[in-house]
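Asker: below are the sequence and a predicted model for it; my questions follow.
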Amino acid sequence: MRRAYAALLALCLGLFGALASAGPAQAAPQTITNGTQFKDTSGNPVHAHGGGVLKVGSYYYWFGEHRNADNTFRYVDAYRSTDLKNWEFRNHVLTEASDPELATANIERPKVMYNASTGKFVMWMHKENGTDYSEARAAVAVSDTVDGNYTWKGSFRPLGQHMSRDITVFVDTDGAGYMISAARENYDLQIYRLTADYTGIASLVANPWPGGHREAPALFKRGGVYFMLTSGATGWNPNQQQYATATSIGGPWSAMRNIGDATTYGSQTAFVLPVQGTSGTSYLYLGDRWGNSFGGTVNDSRYVWLPLNFSNSTTMSMSWSPEVTVDTAAGTVTGTSATYNTLIARHSAKCADVTSQSLWAGAQLKQYACNGGSNQKYWFKSVGGGYYQLAVRNSSLCVRENASTLTQENCDASATSQQWSLTTTGSYVNVKSRATGECLDVNGASTADSAALITYTCNGGTNQQWTRGT
């Protein structure tokens, strides 16, 4: 009996030890809404702007900018996740107080790499003086742990002479480390090999596109081919992004080719993350929709994450999806297919429009001459039971009924004030609020631009009849 008890106890202790040493449970697939401000597991905004991601064990660690209210540097924040949706805040890994040089600095685009030979985590970033962009320096900090406090090692111009602004890093399959940064007032994009410990510049490897005026670099490798994804240099405003390829990091590199639409869906490159799992490896574009581009600050920025697709070894494409489903266990990334429609009032032939193309919650809906703008396009997303949310293409926010107005707000699938039913009669549709049973209506049957959209008792009026255009 004692022998059986001892065996059972040993088995239990063995199971307990295995559980105690095991990593996090395998992550389930998660769907991420695009063009929104992410929240961490405590409900606070994720401040990882201009950031990068490093996988350590079963966790993905996301580092990025966290600014003061006046848009100056405050922290580099670190978060971790197993599924790329649920992010746990870990630490302010670099702060204004980390070194006297940081007290008046501006820090942008922090990227962290792991050096297997030294066992150190090395952060590279773009450093300015906090007042303007005249310093154009690279900077380095190191830590013994991925989300510990990083020790500031200083800032400098690469090789003592080259300007260095937007920055990224890359560790090749042979362990060699590289830093890529915009130089010569962003007219050059230079590739540097790092020293063996990744904390210094060993040599300039290539300047493949002199005069190209590119920034926001992201470098990754797929099947022996290097891909460099970049944006144009238009400040905070989004533009047409481009990419180039090479079979050697030193070149020759191809010419740049366009990817995505003319504004890259309102975003700028931050990083490209390989997501590796049992079904292979997918590549996820991580972009910032900068708050500065729509009247806010860096801390107001939102995230645009999209799957990258490859038709052959050197051709890459990217399309808009309002949602992305990521399965980190399988290594798959898929975009949700969505059809966007305009809503055209029968009486005025004008479109339901989010005023001033605003991206802010609380912006009012009015009617305006149809112009093809993404602030006049809506995804009718089913929430079940014959009801839909109306998600605005421009902002990724949802149409909400208020007492006297319609506004766009953060989407909440449980809010009946954001749920609408559709009743089709002939060529026209009535759009009815679930909350009140009232119909989408142009106030006073006005035909003027900027007439308010409201809800009103359904009465069959032509100002309550809508055509769903494409």
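Answerer: Thanks, I have it.

Asker: going forward, measure contacts between C-alpha atoms and count neighbours the same way
Answerer: Will do.

Asker: how far away is residue 302 from residue 51?
Answerer: 12 Å (Cα to Cα, to the nearest Å).

Asker: same check on residue 308?
Answerer: 18 Å.

Asker: just residue 315 next, same as before
Answerer: Relative to residue 51, residue 315 is positioned 25 Å away (Cα to Cα).

Asker: of those two, who's got more company?
Answerer: residue 51 (26 against 14; other Cα atoms under 10 Å).

Asker: for that one, which residues are in contact?
Answerer: With contact set as Cα atoms under 8 Å, 6 or more residues apart in numbering, residue 51 has these partners: 62-65, 109-111, 270-271.

Asker: all the helices of this protein, residue numbers only.
Answerer: Secondary structure of the chain (DSSP state H): helices located at 2-21.

Asker: just give me the neighbour total for the nearest residue to residue 260 once chain neighbours are set aside.
Answerer: Excluding its sequence neighbours, the residue lying closest to residue 260 (Cα to Cα, 6 or more residues apart in numbering) is residue 318, at 5.2 Å. Neighbourhood size, residue 318 [other Cα under 10 Å]: 17.

Asker: put this next to the previous one:
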Amino acid sequence: MLRRAIIRMLVAGTALIPLLTVGPSAHAAPVTVTNATQFPDTDGNPVQAHGGGVIKVGSAYYWFGENRHANNDFKAVSVYRSTDLKTWEFRRDVLTQASDPELALAGIERPKVIYNSSTGKFVMWMHKEAKGGDYKEARAAVAVSDTVDGDYDWQGSFRPPSGTTSRDQTLFKDDDGTAYQISSGDGNADLIIYRLNADYTGYAADVTPVNPWDGRFREAPALFKRNGVYFMLTSGNSGWEPNQQQYATARNINGPWTSMSSVGGPTAYGSQTAFVLPVQGTSGTSYLYMGDRWGNSGLINGTVNDSQYVWLPLSFPTATTMVLPWYPQVSIDTEAGTVKGVGGGPHYTLAARHSGKCVDISDNSANNSVAALQYTCNGGLNQQWRTIDAGGGYVSVLAQHSGKCLEVGGSSTADGAAVKQYPCNYGAGGDHQDWLFQDQGNGHFRLVNRNSGKCLDVTGASVADGAQLIQYTCGSGANQQFKRTAV
């Protein structure tokens, strides 16, 4: 049984607030988590917490998510506990088909839990469909519990006040205790922010929902707040197949919101957003992207319970911009509050010999066709590059911040054609993305494009920040020579 005690809790996206809890109190050592794998629990079984979210109670993190039968039907919302975000102890199935008659024939997705300090209740919201996954009900549903990992009492399911659909969804609790549900509506065309009532079990009756993304067809929302800025991270609609994640920001949750910008690789490295977890510790707060690599996708060709996890560090070049780089592993120190990428290298900077400035993707953008340019070297991920063998001595050159490839725009063979970033083709008609590093001595190289035979060049031999990278007939100029330095 739980005993009442005043402690401090971090709820994702909120300030620390008092609540009731028990659980592990020992300090956690740094750990390394391997991506694109099934995570084991302490009994050696795969963690089944898909489409889920995390709440911190005391020193422990509780991870809630979908657990399915072999035929993909709903089995349970399961919860796991950890202090280090790697060693996961299965606690229990907190909501099952037997919890309520309505659940016997239900499909449950994307459960999220927040704590209400006024009522002393843990409140779970989720997306409910009929058993079999026809996605016609499109209802929100609520369950509550007195303890974080106890049985959750089913409160029922319903449509939002406007009567629109509610499918992929998440919860967010703001610094002042106000809570919100964000869900895709109008058949996934809209992404709507709903303020919740005081006990978090329904929609606020006196507040008009906010729909900043009318007709944008976004799903898998994850909302978090960093230094007073709200970030909305979402995916597009492509069934079980991964796609380009995008994000928007605002200074007020009701807007105005910026337009959506791409972040990470064109398929989020084979994943879809589930949650963003702030990891707060003695050295500050880091932000962990939690994604699902769905078992039903063509990447795995299995079931939901065959799904793998992709966890990555989010970084923030400015207060309102975000970068999602790929690493095969992630190092997490919950005591310090640090989340860092591991491996995937080596990574290089490419500095133009004539100017000493680095090959850079403009504004840290992950959007397609954004220009490559030179800029004062600053250590940014948009100035870090890794290579993948493309055969015949050629390599693909990938921007670390976006996972996209350096290419000659339009497969042009003309002098002066702009060099940009674009999703990698990896040899499938992608000669314009293949580069040969020709040694020019003293650690400098010319980068020769396979498609055109022309060299990467800083236009006009400019030494200015922002000068465009182009291709040009190869010569001996220092503006066509780049020093490759391992980061």
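Answerer: Ah, there it is. In this text, all values refer to a predicted model and were calculated from it rather than measured experimentally.

Asker: after superposition, what's the TM-score here?
Answerer: TM-score of the superposed chains, computed with TM-score structural alignment, normalised by the length of the first structure, equals 0.69; 335 aligned residues with a Cα RMSD of 2.2 Å.

Asker: just to revisit the earlier point, give the ChimeraX command for selecting the buried subset of the contacts of residue 51 of the first structure.
Answerer: In ChimeraX, a selection of the buried entries from the contacts of residue 51 of the first structure looks like this (16 or more other Cα atoms under 10 Å):
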select :62,63,64,65,109,110,111,270,271
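
Asker: from residue 397 of the second structure, how far off is the residue most central in space within the second structure?
Answerer: Centroid check for the second structure by Cα atoms, centre = their mean gives residue 289 as the closest residue, at 4.1 Å. As judged by Cα to Cα, residue 289 of the second structure and residue 397 of the second structure stand 24 Å apart.

Asker: contacts for stretch 86-105 of the first structure?
Answerer: Contacts of stretch 86-105 of the first structure with the rest of the structure, by Cα under 8 Å, 6+ apart, involve 39-42, 46, 72-81, 127-130, 147-152, 154.

Asker: whoops, stretch 159-172 of the second structure was the one
Answerer: With Cα under 8 Å, 6+ apart as the criterion, stretch 159-172 of the second structure contacts 12-13, 109-114, 125-128, 137-140, 179-188, 203, 219-224.

Asker: pull out the buried positions in it.
Answerer: Of the residues in stretch 159-172 of the second structure, 159-160, 164-172 count as buried by neighbour count, 16+ other Cα under 10 Å.

Asker: now, the residues you listed that are in strands?
Answerer: 169-172 (DSSP state E).

Asker: now those as TSV including distance to residue 421 of the second structure?
Answerer: Compiled in TSV, these are given as follows (distance: Cα to Cα, whole Å):
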residue	distance to residue 421 of the second structure
169	32
170	32
171	34
172	34
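
Asker: what's residue 128 of the second structure aligned with over in the first structure?
Answerer: Here residue 128 of the second structure is matched to residue 127 in the first structure, going by TM-score structural alignment.

Asker: correct me if wrong: its match contacts residue 135.
Answerer: Yes - assessed by Cα atoms under 8 Å, residue 127 of the first structure is found in contact with residue 135 at 7.4 Å.

Asker: neighbour count: these two, which is higher?
Answerer: Neighbour count, other Cα under 10 Å: between residue 127 of the first structure and residue 135, residue 127 has more, with 29 against 18.

Asker: OK, contacts around the more buried one?
Answerer: Per Cα under 8 Å, 6+ apart, neighbours of residue 127 of the first structure: 105-108, 135-139, 155, 165.

Asker: change it to 6 Å
Answerer: 106-107, 137-138 (Cα atoms under 6 Å, 6 or more residues apart in numbering).

Asker: now do stretch 112-126 of the second structure: everything it contacts.
Answerer: 53, 109-111, 140-146.

Asker: again, only using 7 Å
Answerer: The contact list for stretch 112-126 of the second structure (Cα atoms under 7 Å, 6 or more residues apart in numbering) reads 11, 19, 52-53, 55, 64, 108-111, 140-148, 169-171, 199-200.

Asker: same check on stretch 209-217 of the first structure?
Answerer: Identification of contacts with stretch 209-217 of the first structure by Cα under 7 Å, 6+ apart yields 166-168, 182, 186-189, 228-233, 269-270.

Asker: neighbour-wise, which of these leads?
Answerer: Highest neighbour count within these: residue 270, with 32 neighbours (other Cα under 10 Å).

Asker: ok so, going back, among the contacts of residue 127 of the first structure, who's most crowded?
Answerer: Using other Cα under 10 Å as the neighbour criterion, residue 107 leads these with 28 neighbours.

Asker: distance of the nearest residue to it once chain neighbours are set aside from residue 304 of the first structure?
Answerer: Among residues not flanking residue 107 of the first structure along the chain, residue 127 sits closest, at 4.9 Å (Cα to Cα, 6+ apart). Computed as Cα to Cα, the residue 127 of the first structure to residue 304 of the first structure distance reads 25 Å.

Asker: now do residue 212 of the first structure
Answerer: Residue 212 of the first structure is 25 Å from residue 304 of the first structure, by Cα to Cα.

Asker: settle it for me: which of those two has more neighbours?
Answerer: residue 304 (27 against 15).

Asker: one step back: residues contacting the equivalent of the residue nearest to the centre of the second structure over in the first structure?
Answerer: Taking TM-score structural alignment for the superposition, residue 289 of the second structure sits opposite residue 285 in the first structure. If you count contacts by Cα under 7 Å, 6+ apart, residue 285 of the first structure has them with 271-273, 305-308.

Asker: ok, the closest residue to residue 285 of the first structure other than its chain neighbours - contacts?
Answerer: What sits nearest to residue 285 of the first structure in space, not counting adjacent residues and going by Cα to Cα, 6+ apart, is residue 272, at 4.7 Å. By Cα under 7 Å, 6+ apart, the residues touching residue 272 of the first structure are 218, 220, 283-286.

Asker: could you flag which of the residues you listed are buried?
Answerer: Buried among the contacts of residue 272 of the first structure (16+ other Cα under 10 Å): 218, 220, 283-286.

Asker: from those, which single one is nearest residue 296 of the first structure?
Answerer: residue 286 (20.2 Å; Cα to Cα).

Asker: separation between the closest one and residue 407 of the first structure?
Answerer: Relative to residue 407 of the first structure, and taking Cα to Cα, residue 286 of the first structure is found at 28 Å.

Asker: try residue 95 of the first structure
Answerer: Taken as Cα to Cα, the span from residue 95 of the first structure to residue 407 of the first structure is 38 Å.

Asker: more neighbours: those two, which one.
Answerer: Applying other Cα under 10 Å to residue 95 of the first structure and residue 407 shows that residue 407 carries more neighbours, namely 23 against 19.
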